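Undergrad: Show me the folded form of this:
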Amino acid sequence: MATPHEQRTPVTSLTVLYDANCSLCVHLRHWLKGQPQLVPLYLVPAGSDQARQLFPELDHARTMREITVIGDQGQIYSGSAAWIICLWALAEHRPKAHWLATPSGAPFVRGTMLAAAKYRELSGAGTGQAPCDDQCESPG
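TA: The predicted model follows:
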């Protein structure tokens, strides 16, 4: 009989589905790509043909509204768990991810998620109303 530890499925790579029409999401995509990774991150536009081919079972409309990360063994993370797993994959941010996953870190994650959602709402991201142009490559 396997122990609880032996029953865990290790995550060896993650696919991050991001909204390519959202300047904030595109900025975060570039930031993630530039970070040293302990677990490889593959960044794929949400709702794209590639995303639909890779993950035909997903609700792709939902992935346009909420960050979704898929582990190589089929694990699905969304919302705050998706943000935390992205940080967990990064060499310099894994300790912060562990803290954010605790009750002490939860208010910070919630505040960050609410701010990002408000930004996306105001920009029209995820709705198809605000197409992204070349300015999305480096906001600010």
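Undergrad: contacts and neighbour counts: CA atoms only from here.
TA: OK.
Undergrad: wouldn't P36 be in contact with W88 here?
TA: No - contact criterion C-alpha atoms under 8 Å: P36 and W88 do not qualify, at 11.4 Å.
Undergrad: compare with the first, here's sequence two:
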Amino acid sequence: MTGPAVRRLTVLYDAHCPLCVHLRHWLARQAQLVPLDLVPAASEEARRRFPALDHRATLEEITVVGDGGQVYRSTAAWIVCLWALADHRAKANWLATPAGSPFARVTVLAAAKWREALAPAGGRGCEGGRCGVPDAPH
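TA: From the prediction side, this is the model:
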């Protein structure tokens, strides 16, 4: 990573997507080298924190915002999330290299396909264009 030091990251996740909620709970359980704030995308809290952000776009792809104003989307967002975690920083550093980037991209594409598969036939999401949120793991 280049630019100003990142001391905190905000992960904007779709709170109405079962896969996104699952990953949010997984991130919350990990040891963090850089604290992660997990905020529902397009929520009142997200809009308050980041008024200039395109909040509709944050529902379409994972978006992570650094405390220095850095905005990471899609593959870069997944990599920076892993970079923030104690047990996954080395993997994130490798995924950010030319050798690792194809694996990162395939992972993000697979997650997007899985997310789409969770949606019922005929449209993305359930009622109102969104799927239900599963209960938090115990």
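Undergrad: The longest helix seen in the second structure maps to which residues in the first structure?
TA: When secondary structure is assigned using DSSP state H, the longest helix within the second structure turns out to be helix 101-118. Mapped onto the first structure using TM-score structural alignment, helix 101-118 of the second structure covers residues 106-123.
Undergrad: What is the burial count for whichever residue in the first structure pairs up with L9 of the second structure?
TA: Under the alignment by TM-score structural alignment, L9 of the second structure pairs with L14 in the first structure. Summarising burial for L14 of the first structure: neighbours were counted as other C-alpha atoms under 10 Å, giving 23.
Undergrad: can you tell me how far L14 of the first structure sits from L90 of the first structure?
TA: Separation of L14 of the first structure from L90 of the first structure (C-alpha to C-alpha, to the nearest Å): 11 Å.
Undergrad: can you list residues touching both of those two?
TA: V39 (C-alpha atoms under 8 Å, 6 or more residues apart in numbering).
Undergrad: Among P36 and W88 of the first structure, which residue is more densely surrounded?
TA: W88 (21 against 13).
Undergrad: Which parts of the first structure are helices?
TA: Assigned by DSSP H, the first structure shows helices spanning 4-7, 23-33, 49-54, 60-65, 80-88, 94-100, 106-123.
Undergrad: Deepest-packed of those helices, please.
TA: helix 80-88 (a mean of 21; mean count of other C-alpha atoms under 10 Å).
Undergrad: What lines up with R52 of the first structure in the second structure?
TA: Match for R52 of the first structure (TM-score structural alignment): R47.
Undergrad: how about that match, what does it touch?
TA: Each residue near R47 of the second structure by C-alpha under 8 Å, 6+ apart is listed here: L53, H55.
Undergrad: And it, how close does it get to P40 of the second structure?
TA: R47 of the second structure sits 10 Å away from P40 of the second structure, going by C-alpha to C-alpha.
Undergrad: can you check T63 of the second structure too?
TA: 11 Å.
Undergrad: again with L12 of the second structure
TA: Taking C-alpha to C-alpha, one finds L12 of the second structure at 5 Å from P40 of the second structure.
Undergrad: Neighbour count for those two, which is higher?
TA: Ranked by neighbour count (other C-alpha under 10 Å), L12 of the second structure and P40 place L12 first, with 26 against 22.
Undergrad: isn't P137 of the second structure right up against L23?
TA: No - judged on C-alpha under 8 Å, P137 of the second structure makes no contact with L23 at a distance of 10.9 Å.
Undergrad: for the second structure, which residue is closest to the average position?
TA: I62 (3.8 Å; C-alpha atoms, centre = their mean).
Undergrad: was I right about that one contacting A15?
TA: No - here I62 of the second structure does not reach A15: they are 11.4 Å apart, not a contact under C-alpha under 8 Å.
Undergrad: in stretch 128-138 of the second structure, what counts as buried?
TA: Residues R130, C131 are the ones in stretch 128-138 of the second structure that count as buried (16 or more other C-alpha atoms under 10 Å).
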